[in-house]
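Undergrad: Sequence first, predicted coordinates after that:
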Amino acid sequence: MLKDLSKSIDECRIKFDEFPFTSDIEITPILAEKLKASIQGIEPNSSVNIYPFSISLTNEKGLRTDLASSSLWFGAAYHEFATYLEQYRVVLETITATLKGLGYSSVNIKSLFKLIPSTDWKNHPDKKLVADFINEIDIFFGVDTISKTLFFRFLDERDWWFKPFSKTGQTTGKTLDRSDAYQSAILLAAKVIVASSDRLSLIIEAFSLNQPLRQAFSHLQPSEISFTESVSTVVESCGINQIYYGAPGTGKSHKIDELATDENSIRTVFHSETQYSDFVGCLKPCMIDGDISYQFRPGPFSLALVKAANDEQPCFLVIEEINRAAAAAVFGDIFQLLDRRADGRSQYSIDVVDADFKGYLETHAASLLVSGKLVLPANLSLLATMNSSDQAVMPMDSAFKRRWQFEYVSIEGDEYPQGDFIINVGTELFAVSWEVLSKVINAQLSEAQIPEDRLLGPWFVSEKELENSQAMLAGKLSMYLWEDVLRHAHREVIFDTEKNPTLYQLIKTIKANGIVFSDVVINELRANGEPITIAEA
């Protein structure tokens, strides 16, 4: 569903004006990596160099632009408008392709787009082209009358999305036959008129297309503010043991991705069969010159030790689902190493009694052996995730948990995957976003005193799944709520259990676009969704 571009511009401008900082930002290595990757994804032939307080962009013609790091504030503020505007561009490109399939030439279509945005396009001399264009718009949007209305505003009203500081009634200027029309709209929204403004729009687009970049930026402070209390800064100076916990889909792994990359981390996932020998390593048979021999095969812990010992930069051992195994047993004597000194090194050392493990360390990470005893290096951090709501988890004893820092990842997110559900609310069909649906369901589950760690996190579903939202509702979401969260009681607080007494009937009703939710849920969806009449459907 398309969004109101004028409203989005206003919201972005307010967001920018409310930023507490206007100074340059110190671009950390993590942020630099994500920013560079996003820019090169947009302009693969351009050269990007990122410094602590500036960004250097050189295009394929060798022309260079330097931007101050403060330009990132524009990306953080205006990326949402850029995302919404891109949706309109994609719709127009899709309809353009259809018109070409009907036999219209690029030149003819371009002559029509030269009149847009303004109502003059309806007076184009080729009346059949205008009629076919309108017809294809009707076909594209179908029953989504709200999006269709917004799209016609996009075509008719310049001031609605080429938004000046005050109403002008202007009908001339950059039109949709020009490739830079969208870029100009973004820069006008951002109130920017500078020589390098075209490159500034690239920064905004980079933020629009890259969620990890937005997340990494959201954890920064300006250069003159101390970073010492943030986890991202602590791990850059000394190692920690950190567990992120919360409901499914709250973004625990995304938290880790803000720190750990493929280059600086070793990753593993615990499961019910994970053992010490899997985690640390063990002697295994191998073929050498046609003969069977035995060698020590390192596990993720050993690989992380070697990586940290041979790299001065921060390194990470990432453990997903740490409580799906008996964690204390998997760690074994490594348990003792988890106590940290102020500089991040192990407070205590352990004797390496496994001769094969010791030999591996002596060969690959000898600096970690002090008088034959192993210590964790200061640049190695252990980062883990856990879902306390899962049914197949193992309890952690207090002594093990005491050696970790815990960060709760809230059920409420700043961002949600984009996608709408078509919900039958009785006399009408309503378009309801995932954000609205999940919040309404969570509110009812909370009133029924369902534990918070069983509620729906923002990223319980992905944007890919929301491309077919009805299938996701009939499958993953219904199964989780019906069989896991509400297995023993309170199904009626979410679902209309009189009409849908079984999961089979519930899924059947969803596929038929029937009424599946309780009256309370439906009333909330009515208040927060957007109607689509059954007659139009």
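TA: Perfect, thanks for sending it.
Undergrad: Please count neighbours and contacts with C-alpha atoms only from this point.
TA: Fine.
Undergrad: Tell me the buried residues in stretch 404-413?
TA: Trp404, Val409, Ser410, Ile411 (16 or more other Cα atoms under 10 Å).
Undergrad: swap that for stretch 148-156, sorry
TA: Applying a neighbour-count criterion of 16+ other Cα under 10 Å, the buried positions in stretch 148-156 are Lys148, Leu150, Phe151, Arg153, Phe154, Leu155, Asp156.
Undergrad: from the residues you listed, which two are the most distant?
TA: The distance between the two most remote of the buried residues of stretch 148-156 (Cα to Cα) is 12.3 Å, for Lys148 and Asp156.
Undergrad: still on that earlier bit, present the buried residues of stretch 148-156 as TSV; the columns should include secondary structure and distance to Pro298.
TA: Formatted as TSV, the entries for these read as follows, by DSSP: H, G, I helix; E, B strand; the rest coil; distance: Cα to Cα, whole Å:
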residue	secondary structure	distance to Pro298
Lys148	helix	59
Leu150	helix	58
Phe151	helix	58
Arg153	helix	62
Phe154	helix	59
Leu155	helix	61
Asp156	helix	65
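Undergrad: Please compare the first structure with the one that follows:
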Amino acid sequence: MFENNAVIDEQKNKNTGNPPYYQNILFGAPGTGKSFKIDDPEKGYGLKDVDESHKFRTAFHPDYDYAQFVGAYKPKKDGEKITYSFVPQVFAKAYAAAWKLHLTGAADAKVFLVIEEINRGNCAQIFGDIFQLLDRDGSGASQYSIDADYDFAKWLKEESVLKDIWTDYESKVGEGKLKLPPNLNILATMNTSDQSLFPMDSAFKRRFDWEYVPISFEGKDAVNFQIDIDGSQYSWQRFVETVNGKILTLTESEDKQLGEFFIKPDNGNVISKDRFLGKVMFYLWNEVCKDEHKNGSFFRTKDDGYFTFQDLYKPEKKDILNRFMAEIGEK
């Protein structure tokens, strides 16, 4: 049941400076495979091999709040009556599962809470007082406890997987208290292109280890991707490397660069023109070049001069994309 631990421990032991838990944010350009790295058993954290009951996943968004992250008291129809009960969400489920394993002799079995796109939500609002639990001691448990919300505490005691071992839990944590167990790991992803959506304060940032996931084609399928523009084929790798250099020059930042898996092929290794226009060229125009039009923008060709995204769809300019591709990289 816990054979996945060998994979996780092997990755951890590659850097003996790591604490006995993970509380990491994986960040980088869009399309660098941050979520893939979390699941990858060979070069990442190996969650692909972790028992489904030991991993919990969510994605933050602008309307996400504490109630959606932890849980809330909600109405439920029971026949003709309306009753109310605490409905646990991803954090509450992961918390109870981790303590259950920790207290029943399976302390080495790790539980993972994965938060995709952590910066797309208001972390201060979502975590609330749970923020205090992110400070860990040498064993990996929370250094400080907090008072549990009444409804959350009642659910833990009477309905969660901890109800049969509640006395053991209270003796470890304290009556009406919450503390993270050392086997509860928190992994999150963040696109640098979206980092200004909900800025994180420094107090929140310093409670995580930050792991940069660089743009790299080495040993990856993306090295073979080809872009097909009306029968002409262009190397996706060559395009990405060239355009990323132009993005850096134009914006003086790496935040908006393209990752190797920014787009996936329609068929085999071929990226179609329509897919390329709708995902890649629109991104480059909307996120990088639009505000710099005719002021250093690389949306230009020798024959056409500066052009807009709309120009790419005009019948009279049907060859403009091929001319653009030919100028920024060889066929």
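TA: Arrived safely, thanks for sending. Small disclaimer: the values here were computed from a predicted structure and weren't measured.
Undergrad: coming back round to it: relative to Ser47 of structure 1, which of the buried residues of stretch 404-413 of structure 1 is nearest.
TA: Nearest to Ser47 of structure 1 among the buried residues of stretch 404-413 of structure 1 is Val409, at 36.7 Å by Cα to Cα.
Undergrad: In structure 2, what residue corresponds to the closest one?
TA: Aligning on TM-score structural alignment places Val409 of structure 1 opposite Val213 in structure 2.
Undergrad: The spatially closest residue to its match that is not a sequence neighbour - how many residues pack around it?
TA: Distances taken as Cα to Cα, 6 or more residues apart in numbering place Gly28 nearest to Val213 of structure 2, at 5.2 Å, with adjacent residues excluded. For Gly28 of structure 2, the neighbour count with other Cα atoms under 10 Å is 26.
Undergrad: what separates the aligned residue in structure 1 for Gly28 of structure 2 from Ala471 of structure 1, distance-wise?
TA: Taking TM-score structural alignment as the criterion, the aligned counterpart of Gly28 of structure 2 in structure 1 is Gly246. The span separating Gly246 of structure 1 from Ala471 of structure 1 equals 26 Å under the rule Cα to Cα, to the nearest Å.
Undergrad: Please apply the same query to Gln418 of structure 1.
TA: 16 Å.
Undergrad: And for Thr28 of structure 1?
TA: Distance from Thr28 of structure 1 to Ala471 of structure 1, counting by Cα to Cα: 41 Å.
Undergrad: Over to Ile146 of structure 1?
TA: Between Ile146 of structure 1 and Ala471 of structure 1 the computed distance is 23 Å (Cα to Cα).
Undergrad: and if you look at Leu5 of structure 1?
TA: 29 Å.
Undergrad: now Pro458 of structure 1
TA: As for Pro458 of structure 1, its distance to Ala471 of structure 1 is 18 Å (criterion: Cα to Cα).
Undergrad: if you count what's nearby, which of these two comes out ahead?
TA: For the pair Pro458 of structure 1 and Ala471, the greater number of neighbours falls to Pro458 (24 against 16), based on other Cα under 10 Å.
Undergrad: Which position in structure 2 pairs with that one?
TA: Counting by TM-score structural alignment, the partner of Pro458 of structure 1 is Glu260.
Undergrad: if I pick that match, what's in contact with it?
TA: For Glu260 of structure 2, the contacting residues are Gly31, Thr32, Ile215, Ser216, Phe217, Ala222, Gln237, Val240, taking Cα atoms under 8 Å, 6 or more residues apart in numbering as the criterion.
Undergrad: Recalculate using a threshold of 7 Å.
TA: Gly31, Thr32, Ile215, Ser216, Phe217, Ala222 (Cα atoms under 7 Å, 6 or more residues apart in numbering).
Undergrad: Please apply the same query to Asn135 of structure 1.
TA: If you count contacts by Cα under 7 Å, 6+ apart, then Asn135 of structure 1 has nothing around it.
Undergrad: From what I see, Cys315 of structure 1 and Asn264 are in contact.
TA: Yes: taking Cα atoms under 7 Å as the definition, Cys315 of structure 1 is a contact partner of Asn264 at 5.1 Å.
Undergrad: which of the two has more neighbours?
TA: A direct count of neighbours by other Cα under 10 Å for Cys315 of structure 1 and Asn264 places Cys315 higher, at 28 against 17.
Undergrad: for that one, what are its contacts?
TA: Going by Cα under 7 Å, 6+ apart, the list of residues near Cys315 of structure 1 reads Asn264, Ser265, Ala308, Asn379, Leu380, Ser381.
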